[in-house]
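Chemist: sequence? don't have it. structure:
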């Protein structure tokens, strides 16, 4: 039973300037968290280097004056900006930052076809595109821009920091390395022969997809639980499939990743140059998270005395999506205040 759910989650169930005149979205609140009365939020669009138009929510403190430090936020993998990333963005905006929670390429309100596909390269680029936008915003000090990735986008955030020297500080919260789990399975349990069979099946699916003119979805979270699922599947379900975190545009809530997305993740590992990151990095993980080893291994590869690992006592993977008693928002804000100047 566990092997079944592990293999399923390996298939991924697991252009305007800042002052462009867009009106603030004060009604029609569509987030999974309560709206703050201390922050203004507006919908924005910007393009990445591949010409894909990304959509984000820009959060600005109501008492803002001058050019502020800024943070681009995305994740978890399969989520949208109205869920966890928006909560992080709004909460950090309450603490004095301009923040941008955005939908990655091919998902949510962002453009790109086919839909519900992911890429280690393009999703890393999405963070740099958000830095492009923030660096040109009238509200932002371009020398004080950081990023924050949650779950799979924690891995992409560290990957982006290894490439983009404009990123002055990075937080990876409850991170996954999606390329590692796709190629090797949980706890590196998939060997070369199993990986080869997986690639054969996925490439056969490519042929069928071309023949059919459509892309077959992978296996996502079940619509109902039987009670026999591993605890981490129950934790995901409790967030994405209930009132707590459900959103109709979220792949993990209401859809499935494109099955053949995993081919590029199997073949192109991220974090290859993360040991060359010179800017500060904070890795946060739950003590009881099934994914904890991703964060600890990523942290071990980082070099320098400006890297931090924070393990949250008693927290599981999903607690760091939205649990205010577990997410160390004050500590995250202090990290950015120290390093975004």
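Modeler: Great, that's in hand. Keep in mind that what you see is a predicted model, and the values were worked out from it rather than measured.
Chemist: only C-alpha atoms for contact and neighbour calcs from this point on.
Modeler: Will do.
Chemist: Pull the residues that contact stretch 53-64.
Modeler: The list of residues contacting stretch 53-64 from outside it, by C-alpha atoms under 8 Å, 6 or more residues apart in numbering, reads 15, 38-48, 81, 86, 89-90, 93-105, 109-112, 126.
Chemist: can you give me the helices for the chain?
Modeler: 2-10, 84-94, 120-135, 152-163, 178-184, 192-212, 231-240, 251-254, 262-267, 292-301, 319-322, 329-339 (DSSP state H).
Chemist: burial count for residue 66?
Modeler: By other C-alpha atoms under 10 Å, 8 other residues sit near residue 66.
Chemist: Check residue 74 too.
Modeler: Around residue 74 there are 34 residues (other C-alpha under 10 Å).
Chemist: again with residue 123
Modeler: 22.
Chemist: Spit out the contact partners of it.
Modeler: 104-105, 156.
Chemist: could you redo those residues as JSON lines and give each row neighbour count and distance to residue 119?
Modeler: Output for these, formatted as JSON lines (neighbours: other C-alpha atoms under 10 Å; distance: C-alpha to C-alpha, whole Å):
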{"residue": "104", "neighbour count": "34", "distance to residue 119": "10"}
{"residue": "105", "neighbour count": "27", "distance to residue 119": "9"}
{"residue": "156", "neighbour count": "33", "distance to residue 119": "10"}
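Chemist: Assess the claim that residue 273 and residue 164 are in contact.
Modeler: No - using C-alpha atoms under 8 Å, residue 273 is not in contact with residue 164, being 11.5 Å away.
Chemist: Need the outlier residue of this structure, farthest from its centre.
Modeler: residue 211 (32.4 Å; C-alpha atoms, centre = their mean).
Chemist: Quickly note the distance from that one to residue 197.
Modeler: Here residue 211 is placed at a distance of 21 Å from residue 197 (C-alpha to C-alpha, to the nearest Å).
Chemist: next up, a second structure to put side by side with the first:
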């Protein structure tokens, strides 16, 4: 049994990838949104969604802007940038929280990361931390130019991997006046050490594999991918971690989107493995809110980063009772608790 568990510990970060073909059906929602209660049409006087695109470092970025009810471009509103999870797209959990924040009176933006989702960039599914951080700054560039946005009232919310990248962005980008994370995932720590340090024994082996992939790309050869294996329900049910097991059902079944995939270029590991979202946390001097489910197996990442955030006196760790990592993405009870805290936090500091 111990041997079998160890096997899953070492391979969990590479299991789960492309959306199962049966789940790759076009979302029925006209905006491609797959979360419960999503906008289906823009109605005057209510929250509206505005698909937009812009250029960031030569790449076309696909984003959705949500405006609050009775939005008047001649008035000024606080705004929130929302960063999506690893493998996720703007139409999933990032869109859900962007819409709910708009219902609370904020102008919000959720964009697909460069090289991912409906955004441009080749090869597909490059997943480098520097890109993800720049994507967050790019959303700030765009939304601060949007009619009605008060540039002195811009907040940041990052979910899962987007939470880790949001922490890094906020360390130096002070346009963000308040920073929040939900179920923060430290991508570099996990890609390097494995989830819950399950991959410590084969770090050098994985670095070698990533190095070889980079060399092949440089020579004009094939692009190699990690996490490019199809996962069945039976495989997921045997996974020892809630994160991966529940993540399979969220991303591949209940909230599947054709642009969402967990695969990423193997060469990206060269950048991911040297990254750590929790370094330089003392540079965050803005108010900070970090939220996580009390039963989340990813909580150790939030806990570590929060303790290192010594540069701000206005910080709060909020645990959502009974929630796992993935459940904070969609379970109404837990989403409502997170939103109540976000409204309190952004309401105070924006």
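Modeler: Noted; the coordinates are in hand. Remember, it's a predicted structure, so these values are computed and weren't measured experimentally.
Chemist: So what's the residue count around the alignment partner in structure 1 of residue 150 of structure 2?
Modeler: Structural alignment (TM-score structural alignment) places residue 150 of structure 2 against residue 141 in structure 1. The number of residues packed near residue 141 of structure 1 is 19, by other C-alpha under 10 Å.
Chemist: before we move on, what about residue 297 of structure 2?
Modeler: The burial count for residue 297 of structure 2: 17, using other C-alpha under 10 Å.
Chemist: and the residue farthest from the centre of structure 1, what does it touch?
Modeler: Applying C-alpha under 8 Å, 6+ apart, we find residue 211 of structure 1 in contact with no residue.
Chemist: ok, the counterpart of residue 187 of structure 1 in structure 2 - contacts?
Modeler: Mapped onto structure 2 by TM-score structural alignment, residue 187 of structure 1 lines up with residue 196. By C-alpha under 8 Å, 6+ apart, residue 196 of structure 2 lies in contact with residue 190.
Chemist: I'd like the distance between residue 196 of structure 2 and residue 298 of structure 2.
Modeler: With C-alpha to C-alpha as the criterion, residue 196 of structure 2 and residue 298 of structure 2 are 8 Å apart.
Chemist: same question, residue 317 of structure 2
Modeler: 14 Å.
Chemist: Can you give me the neighbour number for the closest residue in space to residue 316 of structure 2 that isn't next to it in sequence?
Modeler: Residue nearest to residue 316 of structure 2 in three dimensions, not counting chain neighbours: residue 289, with 4.9 Å by C-alpha to C-alpha, 6 or more residues apart in numbering. Counted with other C-alpha under 10 Å, residues neighbouring residue 289 of structure 2 total 21.
Chemist: Would you mind finding the match for residue 289 of structure 2 in structure 1?
Modeler: Under the alignment (TM-score structural alignment), residue 289 of structure 2 pairs with residue 282 in structure 1.
Chemist: In this structure its match contacts residue 302, no?
Modeler: No - contact criterion C-alpha under 8 Å: residue 282 of structure 1 and residue 302 do not qualify, at 10.3 Å.
Chemist: Now do the same for residue 139 of structure 2: its match in structure 1.
Modeler: In structure 1, residue 139 of structure 2 lands on residue 130 (TM-score structural alignment).
Chemist: what's the closest non-adjacent residue to that match?
Modeler: That would be residue 72: by C-alpha to C-alpha, 6+ apart, it lies 6.1 Å from residue 130 of structure 1.
Chemist: Show me what the one you found aligns to in structure 2.
Modeler: Aligned partner of residue 72 of structure 1 by TM-score structural alignment: residue 81.
Chemist: Report the contact partners of its match.
Modeler: Neighbours of residue 81 of structure 2 in contact, by C-alpha under 8 Å, 6+ apart: 108-110, 136, 139-140, 143, 154-157.
Chemist: Burial check on the counterpart of residue 170 of structure 2 in structure 1, number of neighbours?
Modeler: Alignment note (TM-score structural alignment): residue 170 of structure 2 maps to residue 161 of structure 1. Residue 161 of structure 1 has 29 neighbours, counted by other C-alpha under 10 Å.
Chemist: Also the one 10 residues further on?
Modeler: Other residues near residue 171 of structure 1 number 27, with proximity taken as other C-alpha under 10 Å.
Chemist: Assess the claim that it and residue 281 are in contact.
Modeler: Yes - the criterion here is C-alpha under 8 Å, and residue 171 of structure 1 meets it with residue 281 at 5.8 Å.
Chemist: joint contacts of these two?
Modeler: By C-alpha under 8 Å, 6+ apart, the residues touching both residue 171 of structure 1 and residue 281 are residue 158.
Chemist: At the geometric centre of structure 1, which residue sits there?
Modeler: Short answer for structure 1 (C-alpha atoms, centre = their mean): residue 75, at 2.0 Å.
Chemist: What distance do you get for that residue to residue 118 of structure 1?
Modeler: Distance from residue 75 of structure 1 to residue 118 of structure 1, by C-alpha to C-alpha: 12 Å.
Chemist: overlap in contacts of the two?
Modeler: Counting by C-alpha under 8 Å, 6+ apart, nothing touches both residue 75 of structure 1 and residue 118.
Chemist: Near residue 270 of structure 1, how many other residues are there?
Modeler: Neighbour tally, residue 270 of structure 1, other C-alpha under 10 Å: 21.
Chemist: Aligned to it, what sits in structure 2?
Modeler: By TM-score structural alignment, residue 270 of structure 1 lines up with residue 277.
Chemist: shouldn't its match be in contact with residue 191?
Modeler: No - with contact taken as C-alpha under 8 Å, residue 277 of structure 2 and residue 191 are classed as non-touching, separated by 11.9 Å.
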